[in-house]
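**Student:** Test case, fold it:
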Amino acid sequence: MTSVRSAHALLRLLAWMSPAFPVGAFSYSGGLETAVNDRRVSNAVELDGWIDLLLHRGTFWNDAVLLAQAWRCQTDDEALMHLAELARALAGSAERYRETVLLGDAFRDAAAAWPHDVFERLGRETPYPVAVGAIASAHDIALDDAIAAYLHAAVSQFVSAGIRLGVAGQKDGVAILARLEGAITDVAGRAAISSLDDLGSATILADTAAMRHEIQETRLFRS
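**Tutor:** A predicted model of the protein is given here:
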């Protein structure tokens, strides 16, 4: 019975983090488009470094910490509400705010195909990592697995954006995913034992790129 439950949890996680899951993540670049436009990211090596920094010190790290906290408090209405408020406050620009709440709402709506009372505790405009963490916990998905899958999906989306922006090819993208496996595993492990005191970033160029994207004239992405 345990193995069947584990298989169901794995299949749900694979479905939720699949590029085909209807959250619209492909529409966003998290400021990468501006970094490419400014020539701060102009090749696969620089794309790799940009993503690696976000994993260890930027938005990906903060998302992982928020996801872990949501996973732990998914049965507590008030704690989830306050966590969602904090996650919204951490969005560094209007576009980043819209990105996280629209992705969160889309994830919540699509994941409701797997019924659970957790959806009654998640209001509208629940940021994406909070929604993923709470729903994953409700469906008995291990915390380490949920964080690792979330980070892998985020990295994959940035790689895909880099390919679409012309700074890397598909073989380069696969190589980046392979190289960052260790970083994803490390960050997921640290985030799984983190607390909200561990929130914080040191990626000023990435944060300001996300802000400046709002006034960029020619755009492929919504952020």
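**Student:** Please count neighbours and contacts with C-alpha atoms only from this point.
**Tutor:** Fine.
**Student:** just the helices in the chain please.
**Tutor:** Assigned by DSSP state H, the helices in the chain fall at 2-16, 32-37, 44-57, 59-72, 77-90, 94-111, 118-121, 128-138, 143-164, 170-179, 181-192, 204-212.
**Student:** So which elements touch the shortest one?
**Tutor:** Contact here means 3 or more Cα pairs under 8 Å, 6 or more residues apart in numbering; DSSP states H and E; on that basis helix 118-121 packs against helix 128-138.
**Student:** which residues touch the helix it packs on?
**Tutor:** Here helix 128-138 makes contact (Cα atoms under 8 Å, 6 or more residues apart in numbering) with 13, 63-64, 66-74, 80, 83-84, 87, 100-105, 107-108, 116, 118-119, 122, 142-143, 146.
**Student:** could you give the angle of it to helix 2-16?
**Tutor:** Computed by axes from the mean of the first three to the mean of the last three Cα atoms, to 10 degrees, the angle separating helix 128-138 from helix 2-16 equals 160 degrees.
**Student:** Sequence B follows; please return its structure for comparison with A:
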Amino acid sequence: MNAASLLHLLQFASPALPIGGYSYSQGLEAAIEAGSVHDAASAHAWIERCLDEVQARWDGPLLWRLMQAYAARDMAAVADWSACYLASRDTAELRAETVQMGYSLTRLLADLGVADAGPLGDDVPLPAAYACAVCALGIPHEEALLAQLFAWAENQVLVCVKSVPLGQVAGQRLLLALRPELERAAATARGLPDEALSNWAPGLSMLSMRHEVQHGRLYRS
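**Tutor:** Just a heads-up that it's a prediction; the model follows:
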């Protein structure tokens, strides 16, 4: 990867990007409330399982396909995979999360003069907006996929640091320990055929539904 692509990737995969990623936990706050995640070991187990069952088998593969579709300028495929991703958000919070962040990133790309996400309407999911940025900026797809998985894991770790709570060093130790799982998830996401895609995670869906009525929440999902 050349320096320009790397710098673009660092910017658009950063949690500091002003699209609101820090305000969502994707059901993790409900898992902490329920006691399923309560220390560093259970946090590692939670993130590893979500990486394997959700990120590697659905979110990652759809992002991979969206990047390929944008690169081929196949807007019909972009629209189809975006619709699939939106349909897979099986709670109100998870759908609102990807639409809000996708809208914010789309607006940011337009304001910066980087790209137009295309004719997807108002409900642009985050993976589609991110894939648009990746292709417009010439970022290699493999690195972009791994960076997005890392950004997801980093946000999950930060939720644990704040809410379990874990110490800052424990959080960094956890993030470092997740490297093999992140590499494995990226490899799975790149190679999974269409017929093997799956977002079957009923436990996560139930926790997300509980979070919608949870009192004293810090996060929006």
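**Student:** Mind checking the TM-score on these two?
**Tutor:** The TM-score (TM-score structural alignment, normalised by the length of the second structure) is 0.92; 219 aligned residues with a Cα RMSD of 1.8 Å.
**Student:** related to what we said a few turns ago, what's the closest of the helices of the first structure to Asp198 of the first structure?
**Tutor:** helix 59-72 (7.3 Å; Cα to Cα).
**Student:** Mean per-residue distance, that closest one versus the second structure.
**Tutor:** Compared with the second structure after fitting, helix 59-72 of the first structure has a mean deviation of 1.6 Å; criterion: mean Cα distance after the TM-score superposition for the first structure.
**Student:** Aligned to Leu126 of the second structure, what sits in the first structure?
**Tutor:** Following TM-score structural alignment, the counterpart assigned to Leu126 of the second structure within the first structure is Tyr128.
**Student:** and its match, how many neighbours does it have?
**Tutor:** 25 (other Cα atoms under 10 Å).
**Student:** What sits closest to it if chain neighbours are left out?
**Tutor:** Spatial nearest neighbour of Tyr128 of the first structure, excluding adjacent residues (Cα to Cα, 6 or more residues apart in numbering): Gly104 at 3.6 Å.
**Student:** For the residue nearest the centre of the first structure, list the residues it contacts.
**Tutor:** Nearest to the mean C-alpha position of the first structure, by Cα atoms, centre = their mean, lies Ala154 at 4.8 Å. Residues in contact with Ala154 of the first structure (Cα under 8 Å, 6+ apart) are Phe60.
**Student:** What is the equivalent residue in the second structure for it?
**Tutor:** Using TM-score structural alignment, the equivalent of Ala154 of the first structure in the second structure is Trp152.
**Student:** Look up how far Glu195 of the second structure lies from its match.
**Tutor:** For Trp152 of the second structure, the distance to Glu195 of the second structure (Cα to Cα, to the nearest Å) stands at 25 Å.
**Student:** what do you get for Trp64 of the second structure?
**Tutor:** Here Trp64 of the second structure is placed at a distance of 15 Å from Glu195 of the second structure (Cα to Cα).
**Student:** Compare neighbour counts for these two and give me the winner.
**Tutor:** The neighbour comparison of Trp64 of the second structure against Glu195 (other Cα under 10 Å) goes to Trp64, with 22 against 6.
**Student:** Hmm, Leu175 of the second structure is touching Ala153, no?
**Tutor:** Yes - the pair Leu175 of the second structure and Ala153 passes the contact test of Cα atoms under 8 Å, sitting 7.4 Å apart.
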